[in-house]
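J.: Sharing a model prediction with you, sequence too.
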Amino acid sequence: MPAEMITTPPLLEVQGLVVTTTGPDGETVRLIDDVSFTVDDGEVVGIVGESGSGKSLTMLAVMGLLPYGLEVASGSIRWRGKDIVGLREQQLRQIRGRDIGMIFQDPMTALNPLRRIGSQLAEAIRLHQKVSRAEARTRVHGLLARVGVKDAATRARAYPHEWSGGMRQRAVIAMAMANDPALLIADEPTTALDVTVQAQVMMTLEQARAELSSALILITHDLGLAAQNASRMLIMYSGRIVEAGSTRDIFLSPTHPYTQGLLRSQLTARDERAYAIPGNPPSPRSRPSGCAFAPRCELARGRSICVEVRPRLETRPNGSRSACHFADEVRSPLPVAPIGSEG
């Protein structure tokens, strides 16, 4: 008999994730609602959506860092095939910081303002590796040099407030790299940085990822930033994934009105008038029973199915997945040059 084929599980596999909290009236509120996705070794995945769509909260659930009062109510989070939901804190620490490194959105809150930057990076190393203080210090200097910090030995003695925003972000990237993780999670890594520094930080992040051969999850509200760095995208809205597919397919042939709206807002530089999606995302306590985007969607007008029936995330002819009853009617917002083409 032929030997059975051995299949390798994804690096990260999230299935049916539901994160809940308790509302002021004692009701259960779903903040993340049935989210499923995978990330393979070395892959770069972008998670895109407006503020409050659930991007960061999903990753905090993966890291076991949900704020007090929130919990994973159902679903699984598998790291290399092993479900890590419900693991004790000590067990999670063996994965968090060693196998998975997270680059938080605000480096000033990620770094302790009362401790020198080098000391904080050394602690991240010694928590997971049996090395002396001197060895950890040498590694810290090497990490800072790898992310573009000149005169690393001297700069490591500085406090966070003595570094600029872009330099602090480099320090946070170095901390995430400290133990050569298999997965990096970057949560809005360029927020509040000017355009030039944004480009430098993203170049540093990509170099770090390439050196480690790590997978990367890039959380952002900027479709353009995701397109430049990710091969695949997950579009989130109101705690759910509404579209998923390759970056090329999502840019050239979006299959959800929300994705179409995000693209139109990105491409208004070619138009005289700026575009913004009308309305606001619903509160998790007041989501429609059907499609959460229906109150803001032009395709949903006059169609009761959009208000009454929640659409399933289904595979479309182009290979992407979309949670829209009328995905076939969604059109590319503007002619767009193929991703990666010149001119």
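T.: Arrived safely, thanks for sending. In this text the structure is predicted, and so the values were computed from the model without any measurement.

J.: CA only for contacts and neighbour counts going forward, please
T.: Will do.

J.: Helix or strand for the closest residue to residue 165 other than its chain neighbours, just tell me which one.
T.: Leaving aside its sequence neighbours, residue 165 sits nearest to residue 193 (CA to CA, 6 or more residues apart in numbering; 7.0 Å). Assigned by DSSP states H and E, residue 193 belongs to no helix or strand.

J.: same question, residue 248
T.: helix 247-252.

J.: That helix packs against which elements?
T.: Contact analysis of helix 247-252 by 3 or more CA pairs under 8 Å, 6 or more residues apart in numbering; DSSP states H and E lists strand 232-237 as its packing neighbours.

J.: can you pull out the strands in the stretch 201-343 of the chain?
T.: Per DSSP state E, counting those that start in this stretch, the stretch 201-343 of the chain carries strands over the ranges 215-220, 232-237, 240-246, 314-315, 321-322.

J.: Outside of the second one itself, which residues are in contact with it?
T.: This means strand 232-237. 44-50, 53-55, 226, 241-247, 250, 258-259, 281, 292-293 (CA atoms under 8 Å, 6 or more residues apart in numbering).

J.: Against residue 202, how distant is the residue nearest to residue 165?
T.: The spacing between residue 193 and residue 202, counted by CA to CA, to the nearest Å, is 11 Å.

J.: give the contact list for the residue lying closest to residue 205 once chain neighbours are set aside.
T.: Nearest residue to residue 205, sequence neighbours excluded (CA to CA, 6+ apart): residue 173, at 6.9 Å. Counting by CA under 8 Å, 6+ apart, residue 173 touches 103, 147, 205.

J.: ok, the second one touching residue 208?
T.: Translated: residue 147. Yes - Residue 147 lies in contact with residue 208 (CA atoms under 8 Å); the separation is 7.3 Å.

J.: what about these two, which has more around it?
T.: Per other CA atoms under 10 Å, whichever of residue 147 and residue 208 has more neighbours is residue 147, with 24 against 21.

J.: dump the residue contacts of residue 11.
T.: Taking CA under 8 Å, 6+ apart, we find residue 11 in contact with 38-41, 79-81.

J.: Take this one as well and set it beside the first:
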Amino acid sequence: MSAEMIRKAPLLEVNGLVVTTTGPDGETVRLIDDVSFTVDDGEVVGIVGESGSGKSLTMLAVMGLLPYGLEVAAGSILWRGKDIVGLREQQLREIRGRDIGMIFQDPMTALNPLRRIGSQLAEAIRLHQRVPRRVARARVHDLLDTVGVKDAAKRARAYPHEWSGGMRQRAVIAMAMANDPALLIADEPTTALDVTVQAQVMRTLEKARAELSSALILITHDLGLAAQNASRMLIMYSGRIVESGSTRDIFLSPTHPYTQGLLKSRLAERDERAYAIPGNPPSPRLRPSGCAFAPRCELSRGRSVCVDARPRLELRANGSCSACHFAQELGAPVAPVGSEA
């Protein structure tokens, strides 16, 4: 078999992931429902959707950090070809921080307010590397310098509350970089930051990713932010992926009404009224048996197929996928996933 015929395994491969919890009446509630995707070495993937769509929860499942009461009920999470679902905590700790670094949404909760920032970064290094304290300290100063913190040796002695929001986010990025991970997961890294600081943080994140040659998963509700940074996008709604494809295809020819609604919801031109998708996402307990987006979809208009049948994620001729019964009306013809496009 030639080298060209041997497909390199993805860095991360998630197949049929289902995350459940128990409802108040003892029923099983699917929070993440049959999610599948891959991430290759060095790739930047954006995961986009409204709050509550399951973006962060999917990544917490990947990290083995699901909150108490939630569990992976089905599916696999393959890291470099090895299924990490069900690994013992000690085994997961060897992957977290070393192979996968996560940048959490709120740096104030990610950092210990009672410990100096330099001490926390040094601990992240020494957990995975057997190095003397002085070596770890030097590495901390290099990391802070890399993410744009001036006078790193002095600033490392400060506590989190003594840093601004943007600076704390840089510290969290530095912590995620500490052990040269192959994958960085950034969960809403610019939330609650003003526009100028957002741009600075994203430049810092891209510099960190480039320096490590690592892959990046960017979780965001901001399509514009994903467009500027990701080569491929996954659109999530109500715990499921409803559309995926290259960033170019998502923006130029979206074939799911939810994606179209998100695009229309971006800031309108000067003389246009802002658009908002009508209604609200369903509670996981009350998710419709058919298309979860049907109650909010202008294209559905009560069509029985939308109410009765859950649409499958289907492969379009250009390689993107859409989970809409009427994707053909919205764009290129579709074919079932697995068939030839």
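T.: Sure, I can see it. Since the structure is predicted, the reported quantities are computational estimates derived from the model, not experimental observations.

J.: Tell me which residues of the lengthiest helix in the second structure come out buried.
T.: The longest helix of the second structure (DSSP state H) is helix 195-212. By neighbour count with 16 or more other CA atoms under 10 Å, helix 195-212 of the second structure contains the buried residues 197-198, 200-202, 204-206, 208-209, 212.

J.: need the contact list for the closest residue to residue 150 of the first structure other than its chain neighbours.
T.: Leaving aside its sequence neighbours, residue 150 of the first structure sits nearest to residue 144 (CA to CA, 6+ apart; 7.9 Å). Residue 144 of the first structure sits next to 150, 152, 156, 170-171, 174 when contact means CA under 8 Å, 6+ apart.

J.: again, but for residue 29 of the first structure
T.: By CA under 8 Å, 6+ apart, the neighbours of residue 29 of the first structure are 20-23, 284-285.

J.: will you turn those into TSV that also has neighbour count?
T.: Putting the contacts of residue 29 of the first structure into TSV (neighbours: other CA atoms under 10 Å) gives the following:
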residue	neighbour count
20	19
21	18
22	13
23	12
284	19
285	12
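
J.: Now the longest helix of the second structure on the first structure. Mean distance?
T.: Taken over the aligned residues, the distance from helix 195-212 of the second structure to the first structure averages 0.2 Å (mean CA distance after the TM-score superposition for the first structure).

J.: Compute the inter-axis angle for that helix and strand 215-220.
T.: Interaxial angle of helix 195-212 of the second structure relative to strand 215-220 (axes from the mean of the first three to the mean of the last three CA atoms, to 10 degrees): 160 degrees.

J.: So what touches helix 195-212 of the second structure?
T.: Residues contacting helix 195-212 of the second structure (CA under 8 Å, 6+ apart): 146-148, 166, 169-170, 173, 177, 180-182, 184, 189-190, 215-216.

J.: any idea how far residue 111 of the second structure is from residue 68 of the second structure?
T.: On the measure of CA to CA, residue 68 of the second structure and residue 111 of the second structure end up 21 Å apart.

J.: quick one: which of the two has more around it?
T.: Remark: of residue 68 of the second structure and residue 111, residue 111 carries more neighbours, 22 against 7, as counted by other CA under 10 Å.

J.: wait, doesn't the more buried one sit right on residue 161?
T.: No - using CA under 8 Å, residue 111 of the second structure is not in contact with residue 161; the gap is 9.8 Å.

J.: circling back to that earlier point, now, which of the contacts of residue 173 of the first structure sits nearest residue 92 of the first structure?
T.: residue 103 (17.3 Å; CA to CA).

J.: neighbours around the closest one, how many?
T.: 24.

J.: Go ahead and confirm it touches residue 176.
T.: Yes - with contacts counted by CA under 8 Å, residue 103 of the first structure reaches residue 176, the gap being 6.1 Å.

J.: which residues are in contact with both of the two?
T.: By CA under 8 Å, 6+ apart, the residues touching both residue 103 of the first structure and residue 176 are residue 184.

J.: Of all the residues in stretch 29-44 of the first structure, which ones are buried?
T.: Residues of stretch 29-44 of the first structure classed as buried: 29-36, 39-44 (neighbour count, 16+ other CA under 10 Å).

J.: now do stretch 112-128 of the first structure
T.: 116-126, 128.

J.: With stretch 54-68 of the second structure instead?
T.: For stretch 54-68 of the second structure, by 16+ other CA under 10 Å, it's 54-64, 66.

J.: so of the residues you listed, which ones are in helices?
T.: Per DSSP H, the buried residues of stretch 54-68 of the second structure map to helices at 55-63.

J.: which of those residues lies closest to residue 12 of the second structure?
T.: For these, the minimum distance to residue 12 of the second structure (CA to CA) is 9.1 Å, reached by residue 62.
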